[in-house]
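K.L.:
Dropping a prediction and its sequence here:
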Amino acid sequence: MKVGVTGGNGFIGRYVCEELASRGHVPLVFDHRGRAERDLPWEVMRGDIRDATAMTELAAHCDAIVHLAAVLGTQETITNPRPAAETNLMGGLNFLEAIAQYDLPGVYICVGNHWMDNSYSISKTAVERFVRMFNAHRGTRVNNVRVVNAYGPRQQAAPPFAPGKVRKITPAVVCRALSGLPVELYGGGTQVSDMVWVGDVARALVAALEAAAAGEVLDHVVEVGPTTSSSIREVAELIIDLCVARGYPRVPIADLPMRPGETPGTAVTAQTKTLLSVGIDPSSLVSLEEGMARTVDWFIENRGIHWDVPDTETGTETGTETGTATGTVAGA
């Protein structure tokens, strides 16, 4: 199949394209970022998911669509919810209308913290419900895949390490640990927010797409996450231990107040048995220990390219990669 991937230039999107290609499919990246044509091996269609005409054109040029593109951010979208609402809601509806028009199979990526009251979770979960409505009343073939915190190589860090606009757990902790800075954890890291290797996320998304293409529209959400839960503090301690094992000094953990948009005392986990419905054995997922070791090694190898230690005098990064667009992106 020729598969359109909205947000295919994003963190998860690139892994999805690689997974599609490994299974014999042809990725077609749909992204609004101009740098995509220069460094992606896939065909690229420039466009914005908020543009209904552009999304219809994408559907006219492929056999299926994986919809990843979204405005991300938990606390980042609270003070200005409009970009998340407009992009995520209207983009999601444009995706559904386009595949309904051309009778294409599709996959929609859902958020693990779907019950939380922040702009990102609210807007993403509304579209998850629209998927169920379209499947029931419009005859679409779309499977929902809910993903907890994806991590792995190539995930963009936020300032002062790199120009990313959304602070994500793994790059934030890894970059601080490798820079000799205290690791800052919201809420002290006591909350459970499970982590999943990004390659496993891509595997589940493509498997769910292939199921939809075969006419198997699931009556439940496929949830991608580890079989064993860990607190954010346990994840941070693992990363610090991995950095120490590689010759870096041990850094302390600094506790910060819980950030806005998160619900204290709740756990972001996955019902991993749902993976069986798309032919994936939960025990086959990459373990947290192995995945984090690969990720730390990648960040070490890519210092000065993908990220850099901040200048202690100016508080800015000293050689981060330039030209990385932000805003409508995919992944976690």
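P.N.:
Structure's in. What do you need? This structure is a prediction, so every number in the text was calculated from the model and none was measured.
K.L.:
use CA for all of it now, contacts and neighbours both
P.N.:
Will do.
K.L.:
which residues does Glu43 contact?
P.N.:
27-29, 37 (C-alpha atoms under 8 Å, 6 or more residues apart in numbering).
K.L.:
again with Leu205
P.N.:
If you count contacts by C-alpha under 8 Å, 6+ apart, Leu205 has them with 16, 66, 107, 109, 145.
K.L.:
Columns neighbour count and secondary structure on top of those, output as TSV?
P.N.:
Conversion of these to TSV gives the following (neighbours: other C-alpha atoms under 10 Å; DSSP: H, G, I helix; E, B strand; the rest coil):
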residue	neighbour count	secondary structure
Val16	27	helix
Val66	29	strand
Val107	28	strand
Ile109	26	strand
Val145	25	strand
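K.L.:
about what we covered before: who wins for neighbours among the contacts of Glu43?
P.N.:
Compared across the contacts of Glu43, Val29 has the highest neighbour count, 30 neighbours, by other C-alpha atoms under 10 Å.
K.L.:
That one belongs to a helix?
P.N.:
No: under DSSP: H, G, I helix; E, B strand; the rest coil, Val29 sits outside any helix and is assigned strand.
K.L.:
distance of it from Ala204?
P.N.:
In this structure, Val29 lies at 19 Å from Ala204, with C-alpha to C-alpha, to the nearest Å as the measure.
K.L.:
second one coming, line it up with the first:
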Amino acid sequence: MTVPQPMTPADLKPILTVSSLLLLAIAVLSLFAGESWLALLDSAHWTVSAGTAWVIAWQGTLHGDAGQYWYRRWFCYGTGLYFVGQCCWNLQELFYWNPFPAPSDVFYLLMGPCFTCGLLKALRRRVSSARLRAVKLDTLAMTIALLGFILALYLPNAADASALELAVLVAYPLSLLTAASVASLALPFLALELTWASGLLPAALLAEGCVWMQWNLQALTGTNQGASILNWGFSIAGLLVGVGAYLWQAERRRTAPVRTYRAVLRAIPVAALLVSVATLVLIWLSAQPQTAEMLIAAGAGGSVLLLSALRHSLLSKENGK
């Protein structure tokens, strides 16, 4: 069977040119605009970025073959719902109605789960049931480890936040970083060729998740500023997510480093353990560690160890060891 050739950014040149010019114009205006205009300009470049990412992912769905449609459509859903969330945010700003959580949050939060669903569908069609379960266990372990880290980061600053508000603030980075984890796991489990096209999607989702994690932390501390570099991080990472969704393919290639990937598969649980260790370091460095933080860190670390053991047992049985 002939392996489809990867689509290239050259196919996106008209879309990226128009959006880049719009973003450049907004950036220039931000340098000279008064403070009262900064929120509007932030919304403008977020809208351009989110809309462009959706159009790019949609084009990827149209241009992909039948085997790619099953996962590419979820990338299109994710970027499209994120764009809807941005439009809801614009309406909320227009009417000065900004409760939290708000309708826009519902749509924003769906991008990560949509990408996770698409990536798992791609894996389900190409790996054994045992390996698919191993992917799910690895994903769960990393999600629990990330949850512990984010909570350890947020809790010292969340005294005035309700349980619902804290849950939504945590869900933003957690859902995107989970999707980034699955996209990273797809590289060794599918034995994909190591190219910037295959690595762009996990890197972009990781960047988007980190931007949300920092932005929400600043929201808790009341230090967010209009037209900041962090605010522009949403637009840059968002565009990269769209391009990554367009380029990503689940087809294995002969040039993939299979031997290297075998070693990577054995070492994957270490990543979640390192996040758990980072959580403990973060708590230890805090001025007044809370009991809740210590319990969360201990629970996350224990869960990661248990899931890693289950995963190792599962793959060992498949390999006949």
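P.N.:
Arrived safely. Computed from a predicted structure; not experimentally measured.
K.L.:
TM-score of the superposed pair?
P.N.:
Between these two chains, after superposing, the TM-score reads 0.28 (TM-score structural alignment, normalised by the length of structure 2); 143 aligned residues with a C-alpha RMSD of 6.3 Å.
K.L.:
what's the closest of the contacts of Leu205 of structure 1 to Thr328 of structure 1?
P.N.:
Ile109 (14.3 Å; C-alpha to C-alpha).
K.L.:
show me the contacts for the nearest residue to the closest one once chain neighbours are set aside.
P.N.:
With C-alpha to C-alpha, 6 or more residues apart in numbering as the criterion, Ile109 of structure 1 has its nearest non-adjacent residue at 5.0 Å, and that residue is Val145. The contact partners of Val145 of structure 1, by C-alpha under 8 Å, 6+ apart, come to 107-110, 204-205, 208, 221-224.
K.L.:
top of these by neighbour count?
P.N.:
Val224 (33 neighbours).
K.L.:
and the gap between that one and Asp200 of structure 1?
P.N.:
Taken as C-alpha to C-alpha, the spacing of Val224 of structure 1 relative to Asp200 of structure 1 amounts to 8 Å.
K.L.:
ok, now Phe30 of structure 1?
P.N.:
Using C-alpha to C-alpha, one obtains 22 Å as the distance from Phe30 of structure 1 to Asp200 of structure 1.
K.L.:
which one of those two has more residues nearby?
P.N.:
Set side by side, Phe30 of structure 1 and Asp200 show more neighbours around Phe30, with 30 against 23, by other C-alpha under 10 Å.
K.L.:
what are the ranges of the helices in the stretch 1-150 of structure 2?
P.N.:
Read by DSSP state H, counting those that start in this stretch, the stretch 1-150 of structure 2 holds these helices, from start to end of the chain: 13-32, 35-63, 66-94, 103-108, 111-124, 129-154.
K.L.:
Out of those, which gets nearest to Ala237 of structure 2?
P.N.:
Across the helices of the stretch 1-150 of structure 2, Ala237 of structure 2 has its closest neighbour in helix 35-63 (8.8 Å, C-alpha to C-alpha).
K.L.:
Help me confirm that Cys76 of structure 2 comes into contact with Trp54.
P.N.:
Yes: at 6.2 Å, Cys76 of structure 2 counts as touching Trp54 under the criterion of C-alpha atoms under 8 Å.
K.L.:
What are the buried residues along the helix or strand hosting Met45 of structure 1?
P.N.:
Taking DSSP states H and E as the definition, Met45 of structure 1 sits inside strand 43-46. Within strand 43-46 of structure 1, the residues scored as buried using 16 or more other C-alpha atoms under 10 Å are 44-45.
K.L.:
Show me what the helix or strand just after that strand is packed against.
P.N.:
Moving toward the C-terminus from strand 43-46 of structure 1, the first helix or strand encountered (DSSP H and E) is helix 52-60. In this structure, helix 52-60 of structure 1 packs against helix 91-102, with contacts taken as 3 or more C-alpha pairs under 8 Å, 6 or more residues apart in numbering; DSSP states H and E.
K.L.:
what's next to stretch 32-51 of structure 2, contact-wise?
P.N.:
Where contact means C-alpha under 8 Å, 6+ apart, the residues beyond stretch 32-51 of structure 2 that reach it are 19, 22-23, 26, 29-30, 79-80, 82-83, 86-87, 90, 226-227, 231-232, 234-236, 238-239.
K.L.:
among the residues you listed, which ones are buried?
P.N.:
Members of the contacts of stretch 32-51 of structure 2 that pass the buried threshold by neighbour count (16+ other C-alpha under 10 Å) are listed as 19, 23, 26, 30, 79-80, 82-83, 86-87, 90, 226-227, 231-232, 234-236, 238-239.
K.L.:
buried set for stretch 238-248 of structure 1?
P.N.:
Taking 16+ other C-alpha under 10 Å as the neighbour-count basis, stretch 238-248 of structure 1 is seen to contain the buried residues 238-243.
K.L.:
any chance of those residues in JSON lines, plus secondary structure and distance to Arg82 of structure 1?
P.N.:
What follows is the buried residues of stretch 238-248 of structure 1, written out as JSON lines (DSSP: H, G, I helix; E, B strand; the rest coil; distance: C-alpha to C-alpha, whole Å):
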{"residue": "Leu238", "secondary structure": "helix", "distance to Arg82 of structure 1": "37"}
{"residue": "Ile239", "secondary structure": "helix", "distance to Arg82 of structure 1": "35"}
{"residue": "Ile240", "secondary structure": "helix", "distance to Arg82 of structure 1": "37"}
{"residue": "Asp241", "secondary structure": "helix", "distance to Arg82 of structure 1": "40"}
{"residue": "Leu242", "secondary structure": "helix", "distance to Arg82 of structure 1": "40"}
{"residue": "Cys243", "secondary structure": "helix", "distance to Arg82 of structure 1": "39"}
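K.L.:
From Thr295 of structure 1, how far out is the residue nearest to Val183 of structure 1 when sequence neighbours are not counted?
P.N.:
For Val183 of structure 1, ignoring the flanking residues on the chain, the nearest one in space by C-alpha to C-alpha, 6+ apart is Ile253 at 4.7 Å. Spatial separation of Ile253 of structure 1 from Thr295 of structure 1 under the definition C-alpha to C-alpha is 20 Å.
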